[in-house]
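In: Predicted model and sequence follow; I will ask about them next.
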Amino acid sequence: MPLTRLTVLSGPSGVGKSTVVAELRRAHPEVWLSVSVTTRKPRPGEIHGVEYFFADDAEFDRLIAGGDLLEWAEFAGNRYGTPRVAVEERLAKGEPTLLEIDLQGARQVRSSMPEALLVFLAPPTWEELERRLRGRGTEPPDVIARRLEAGRVEMAAEKEFDLTLVNTSVQEVCRRLIDLMADDPTS
C-alpha cells in the first residue's frame, strides 16, 4: 500500500476511535499507529508504550519545550501529544501512518502538515455517543460530563475535516480508512 500522506482520525470521546483503530491494526498490521504521550494515569490493563507513553507533567513540559511533539492538547484535565520524530520517520519510509487524536491536535496537524488527511469519526446519534461514554464505567460522572461537553464542541467542528465516517460498523469504517490511506491525492 503506497503512502502519500499522514492520516488523522479524530472525533468525540466515546465514538469508538480506539475500537476502530484496534480492528484496523488487527486486519492491517502494516499500518503504523502513533502511540501518544499522556499525563493521564493508566486505565486498568493499559501498558506503557502500548496504549500510551505515560509521563508526568515535568516530562511533558520538557517534550513541549524541546519541540518533540507534532501536536499536543489538554483534554479532561490531562495532556496528550504525538511524538514528532516517530511520525516523520515512518512517513519518510513510506509506511501507512495513522494518528488517533482529538480536535485540538487535528487542528495543529492541519497547520503543520496541510497535506495530511483529516477524517472525522462521528457517532450514529448523540444519544448513542452518550450511552457509550456512560457505559464504559471507567470514569467518574464529572469526567463524563466534561467529555460530553467537549463532544458537543467536537461535533460542531466536523466541517473542518476532509471527510466524515459514521461509526455504524467498525469493519466498514476500517475498510474505508484503508481505502483512503491507499489513495494517492496527487492522482
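Out: Cool, the structure landed. Numbers count the residues shown, from 1 in each chain.

In: From now on I want contacts and neighbour counts done on CA atoms only, so please keep to that.
Out: OK.

In: how much space between residue 84 and residue 112?
Out: Using CA to CA, to the nearest Å, residue 84 is found at 11 Å from residue 112.

In: So those two - more neighbours on which side?
Out: residue 84 (15 against 12; other CA atoms under 10 Å).

In: in terms of contact, does that one touch residue 72 like I think?
Out: No - look at residue 84 against residue 72 with CA atoms under 8 Å: they stay out of range, at 10.4 Å.

In: Put this next to the first one:
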Amino acid sequence: MLARLEAGTAVILEIELQGARQVRITMPEALLVFLAPPSWDELVRRLVGRATEAPEVIERRLATAKVELAAESEFDATVVNASVEEATEALVGLMGLSPSPR
C-alpha cells in the first residue's frame, strides 16, 4: 500500500472504525470516508433480509453499527450507500477521479 501511495496511486482501504482511527493517527492527510446506510431501518432490513446469519449475530452486528454510526463525525466525508452504483460514483467523485465510461 505504501509503495502505491508513494507512486501517486489512489488507494482505498475497507476498514472498520478502529482501523480508520489508526489511519487518522499515522496518515493525517488521508481522506476518511464513512459509508453509511440510507437509514437505520434499511440497515436492519438488509441484515435480516439476507437470512444468512443467526439472530444473535445480527444483534451483535447492529450493536457494532450503532457505535460506528455514532463515530461518523470523525470522518472527512460520508457516502450514503443507497445503491452500489450511487455509492461508487460518490466515492470516485471524492477521490477526484473520472468515472469510467458505461
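Out: Cool, got the structure. These numbers were taken from a predicted model, which means no experiment stands behind them.

In: Kindly provide the TM-score of these chains.
Out: Superposed pair, TM-score by TM-score structural alignment, normalised by the length of structure 2: 0.86. Supporting alignment: 97 aligned residues with a CA RMSD of 1.4 Å.

In: Nearest the geometric middle of structure 2, what residue?
Out: residue 35 (3.2 Å; CA atoms, centre = their mean).

In: residue range for the helix or strand containing it in structure 1?
Out: Residue 35 of structure 2 is part of strand 33-36, with elements assigned from DSSP states H and E. The alignment of strand 33-36 of structure 2 onto structure 1 (TM-score structural alignment) spans residues 119-122.

In: in which helix or strand would I find the residue mapped onto residue 89 of structure 2 from structure 1?
Out: Using TM-score structural alignment, the equivalent of residue 89 of structure 2 in structure 1 is residue 175. Assignment of secondary structure by DSSP H and E places residue 175 of structure 1 within helix 170-182.

In: Buried residues, that helix. List them.
Out: 170, 173-174, 177-178, 181 (16 or more other CA atoms under 10 Å).

In: Any chance of a markdown table for these, columns distance to residue 101 of structure 1?
Out: Output for those, formatted as a markdown table (distance: CA to CA, whole Å):
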| residue | distance to residue 101 of structure 1 |
| --- | --- |
| 170 | 18 |
| 173 | 16 |
| 174 | 16 |
| 177 | 15 |
| 178 | 18 |
| 181 | 17 |
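
In: Looking at the residues you listed, spot the one nearest residue 98 of structure 1.
Out: residue 181 (8.8 Å; CA to CA).

In: right, and that closest one touches residue 96 too?
Out: Yes - using CA under 8 Å, residue 181 of structure 1 is in contact with residue 96, at 6.9 Å.

In: Structure 2: strands as residue ranges?
Out: Here structure 2 has its strands, by DSSP state E, at 33-36, 77-80.

In: Any chance of TSV for those, columns distance to residue 17 of structure 2?
Out: Below are the strands of structure 2 laid out as TSV (distance: least, CA to CA, whole Å):
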stretch	distance to residue 17 of structure 2
strand 33-36	9
strand 77-80	14
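
In: Deepest-packed of these, please.
Out: Ranked by mean neighbour count, those are led by strand 33-36 with a mean of 19 (mean count of other CA atoms under 10 Å).

In: rewinding a little: would you mind getting the average deviation of the match of strand 33-36 of structure 2 from structure 2?
Out: Once the two models are superposed, stretch 119-122 of structure 1 sits on average 0.9 Å from its counterpart in structure 2 (mean CA distance after the TM-score superposition for structure 1).

In: Any chance you could list what contacts that stretch?
Out: 7-12, 15, 17, 155, 158, 161-167 (CA atoms under 8 Å, 6 or more residues apart in numbering).

In: Leaving out chain neighbours, which residue sits closest to the residue nearest to the centre of structure 2?
Out: The shortest distance from residue 35 of structure 2 to any non-neighbouring residue, by CA to CA, 6 or more residues apart in numbering, is to residue 79 (5.0 Å).

In: what's near enough to touch the one you found?
Out: 33-36, 87, 90-91.

In: Give the equivalent position in structure 1 for it.
Out: Per TM-score structural alignment, residue 79 of structure 2 is aligned with residue 165.
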